[in-house]
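*Asks:* just coords:
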């Protein structure tokens, strides 16, 4: 591993801000009902020290695992820091997991305790928490948790703060990040304090984070990008973080934060676009943007309405960004930098260079990252000082994740162009062959399908069929419209035209036989998508594959799948 400055490790950054900026407001937490609670660095450090003292008093063996199950909030970050300060390892869980997945992670990690915080569906998740596991609630935890478990505020009130500055070494295990798992059980990725510090060193060479920046933390902190960019970016720079209250208040949360750095997944960037189009039809918006003076006013007005008028760096990742979507935002005056990475490399692999149009790629590798393409399989392979220590309690999978000469196998297919920019062409395992012996890479076709205003998510599938087919899930607004017969007919015609347009851009063997319309939402609860909105292809096959041959043989271009 390349050496990192000890002063840049997570806990040392907390100690730095505790001394250098004790009265600076650094976290802004909505409490509900319009009430906002701010925390200074001094207050953050005090509560972290008190909670760390409580955890240390439990007498667990140093390096024990302690879980965090909560939506993003100030206490999430303070819990993580307290776990580290007490000499332990944090295990974050997505706040939308099914109970059996929660049970698997808590059992597999042998968690000694669990912070159970802000959650929307606790009653559904509760059966996944093993009986007898000590739990600690947050002020915004569900009533059942607040009433039956020790509370954050009560612990901090009675516990004296831990004194001194416990130092955790760069080589020490910091956290287990359980992959969201598009296939199979989640695996616990082991990452060290040094890996996080190095990832920030590399990351800020391309995303120039400063102490004057503001960010809104709303994507799950259990996800590697939010963990690196938001949590560790905050600790590195001392910037101010805002938290989102709920889906319903998200527009107001954005307006409150007016983030200068904003990261989102493609599905949410599409939703923002659809919201704009709902107010200004696409053709009219395009016309207005083309008029010099008026166009500039419209751009500012639209970005201000989104809460992104102060955004100086926008980024996307976790799934491919459709080229048409990137182009739309660039014309709006908000170019999106597309990044690529994995939990196994702390998401620090590739990112387009701000100020440079590298659309259609995920840019060059970060400084210090090496990349190559396997000549036989086309797989992207990389190595850097941010690579994982391995999968927790799984030496077989740990060895399989790397080549014999130490390069991480990403499982993604790609190409490097003459400028060193990486083009991702799909997943190695996602490729499928039609009955005509032709291979189909679904991801580029899906990028085009999802650009219809009624489509929330989609999958291209059809192994061993004569031609592939597309399955599209309608968004809530389109589902509501489809209940009216006339509107349904109009929507069907629009999707048929969309299919025709997409097929016109594809090679003959790639062209879709039909679009299958699904009106039942694909959600985390029904186990069809991951918490980062990636569709689980194996679940799609389980649910729909029995119909594939019938759909292909029907001769229809658009087929409505019964809910």
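*Replies:* Structure's in. What do you need? Treat the numbers as computed from the prediction; the structure is a model and nothing was measured. Residues are numbered from 1 along each chain as shown.

*Asks:* only C-alpha atoms for contact and neighbour calcs from this point on.
*Replies:* OK.

*Asks:* in which helix or strand does the closest residue to residue 41 other than its chain neighbours reside?
*Replies:* In space, and not counting its chain neighbours, residue 41 is closest to residue 22: 4.9 Å by CA to CA, 6 or more residues apart in numbering. Here residue 22, judged by DSSP states H and E, is contained in no helix and no strand.

*Asks:* check residue 489 too.
*Replies:* Short version, using DSSP H and E: residue 489 is in helix 485-503.

*Asks:* list the buried residues for the helix or strand following that helix?
*Replies:* Where DSSP H and E defines the elements, the next helix or strand beyond helix 485-503 is strand 515-518. Buried positions in strand 515-518, judged by neighbour count with 16 or more other CA atoms under 10 Å: 515-518.

*Asks:* so can I have JSON lines of these showing distance to residue 163?
*Replies:* Compiled in JSON lines, the buried residues of strand 515-518 are given as follows (distance: CA to CA, whole Å):
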{"residue": "515", "distance to residue 163": "63"}
{"residue": "516", "distance to residue 163": "62"}
{"residue": "517", "distance to residue 163": "60"}
{"residue": "518", "distance to residue 163": "57"}
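
*Asks:* check those residues and tell me the two furthest apart.
*Replies:* The most widely separated members of those are 515 and 518, with 9.6 Å between them, by CA to CA.

*Asks:* then this one, side by side with the first:
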């Protein structure tokens, strides 16, 4: 099959497979299946509407919504009408939203009335036209359904050039200084073509979309990838229905961040303790039965490729899943290269690395160990920020900000983030990732953030697994003390943890301490608690609660 640009793939499937289900939207426990003929009608009707809005050519149009069929159709309609899509995470703060709306110069926005709508609506410019996506709409709203019922489908197949900007993706860690990463249609096409040549998919493909489509990995793999293999996409209804939706869909490709893999493991071990699971897996005939049953119960009975990315994952966790017959490919990429960089396609061999570079990707290590990547999908610059664009490039190589090392065959191992490294008063640098990794192996701990810049020694801030809070306080302290001592035995003197602090609340995107892709916001965590650091260090106890 010839690989064309994303819009041309849309034209192909609407013509060749009009009655095949493409998008599956859940609502109150029921699924609404949209065939290509229905998707085509709605996309083309919305494109007709956009074309008569008197917008400047190639205007920026935002999408701010949870994942849904309407998100994908809005994106396609924006492209079909000759404009540029600007995804915005639906759970960002109103302050950040206001900054992004101003910086991106969007002329219109597709918006869902989510739980934070009342807070968000106050920051919208009065002249910004809003199209409201289902299901939460009022009669007076300019709604998706109303537009699709009133406008005839646009019946031409316009040609977008590969070199045109298709989208501006704002990085998930955006705060007061937005970085809008510009990508072309060529980049999407190139990434899809080459990744699909690398992996060998068999039969019909079914995707499950639950990570934010505003994030580059979900966008490139799930939305755009579906256009190149005619995969169906089923969407998550809400966080509470994740296990049920995943079991129902049984996807053929599953992409998750490490936090999700850890959460699935925790749920399994709560019902089937590790000792019993290990015993059952040692019994030859029973082992296969247990593996098949667990896969089906999770939602992995059809998974051909399981993928992890966006943050480092413990090697031991990869091995744990491998024992269940689930081989996870650890991938590495950035928003700036459309995640087209590395993948450990040799898994389960070389766990702990992100594998070799994808075809036509070049890698260099700077003198300080920073990873520099030259990818065919490297971005075209930051929107309205040529100075930062030049600063983040070294020639044609992108400066990732990650530290790494390679083996003799080019397999890359990520050591940590350059900006995360800190120095204590002992005058030596410390990479927090090297200390956090062994902490996260403990079944006690759900989250950990090691801090220590300017302190006498590192402090480990830990969030316990929910079930562990039910244990007696002194038992928890005793176990964490033993864990700290065990970890310290394998660390250099200046790296050794002085205190373990048990945090009161979990860190999440709602309290601003995780990014929308569930990565720690280290600066925000440190700033929130730094006034307590000295008090904790002076306390004689080595393990204490935040509110002791």
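*Replies:* Yep, that arrived. From a predicted model like this one, the values you see are computed outputs, not experimental measurements.

*Asks:* if we can go back for a sec, what packs against the helix holding residue 489 of structure 1?
*Replies:* helix 442-449, strand 515-518, strand 558-561 (3 or more CA pairs under 8 Å, 6 or more residues apart in numbering; DSSP states H and E).

*Asks:* repeat that for 10 Å
*Replies:* helix 442-449, helix 476-481, strand 515-518, strand 558-561 (3 or more CA pairs under 10 Å, 6 or more residues apart in numbering; DSSP states H and E).

*Asks:* following superposition onto structure 2, what is the mean distance for the third one?
*Replies:* Once superposed with structure 2, the aligned residues differ from strand 515-518 of structure 1 by a mean of 0.9 Å; criterion: mean CA distance after the TM-score superposition for structure 1.

*Asks:* now do the last one
*Replies:* Between strand 558-561 of structure 1 and the corresponding residues of structure 2, superposition yields a mean separation of 0.8 Å, by mean CA distance after the TM-score superposition for structure 1.

*Asks:* what do you get for the first one?
*Replies:* Once fitted to structure 2, helix 442-449 of structure 1 is off its aligned match by 1.7 Å on average (mean CA distance after the TM-score superposition for structure 1).

*Asks:* related to what we said a few turns ago, under the alignment, what does the residue nearest to residue 41 of structure 1 map to in structure 2?
*Replies:* For residue 22 of structure 1, the equivalent position in structure 2 is taken to be residue 18, counting by TM-score structural alignment.

*Asks:* buried sites along stretch 139-159 of structure 1?
*Replies:* Across stretch 139-159 of structure 1, burial judged by 16+ other CA under 10 Å covers 139-142, 145-146, 150-152, 155-156, 159.

*Asks:* ignore what I typed, I meant stretch 267-278 of structure 1.
*Replies:* Here stretch 267-278 of structure 1 shows 267, 269-270, 273-274, 276 as buried, counting by 16+ other CA under 10 Å.

*Asks:* out of these, which is nearest to residue 414 of structure 1?
*Replies:* Nearest to residue 414 of structure 1 among these, with distances taken as CA to CA, is residue 267, at 21.9 Å.

*Asks:* setting aside sequence neighbours, what's the nearest residue to the residue mapped onto the closest one from structure 2?
*Replies:* Using TM-score structural alignment as the criterion, residue 267 of structure 1 maps onto residue 259 of structure 2. Distance criterion CA to CA, 6+ apart; nearest residue to residue 259 of structure 2, sequence neighbours excluded, is residue 518 at 7.0 Å.

*Asks:* need the counterpart of the one you found in structure 1.
*Replies:* Under TM-score structural alignment, residue 518 of structure 2 pairs with residue 533 in structure 1.

*Asks:* its match: which element?
*Replies:* Residue 533 of structure 1 belongs to no helix or strand when assigned by DSSP H and E.

*Asks:* pull the number of nearby residues for residue 193 of structure 2.
*Replies:* The tally of other residues near residue 193 of structure 2 (other CA atoms under 10 Å) stands at 17.

*Asks:* that one belongs to a strand?
*Replies:* No: Residue 193 of structure 2 is assigned helix when assessed by DSSP: H, G, I helix; E, B strand; the rest coil, not a strand.

*Asks:* quick check: the gap between it and residue 345 of structure 2.
*Replies:* Distance, residue 193 of structure 2 to residue 345 of structure 2, by CA to CA, to the nearest Å: 16 Å.

*Asks:* and of the buried residues of stretch 139-159 of structure 1, the nearest to residue 86 of structure 1?
*Replies:* Nearest member of the buried residues of stretch 139-159 of structure 1 to residue 86 of structure 1, counting by CA to CA, is residue 159, at 13.6 Å.

*Asks:* my guess is that closest one contacts residue 56. True?
*Replies:* No: between residue 159 of structure 1 and residue 56 there is no contact under CA atoms under 10 Å: 11.2 Å.
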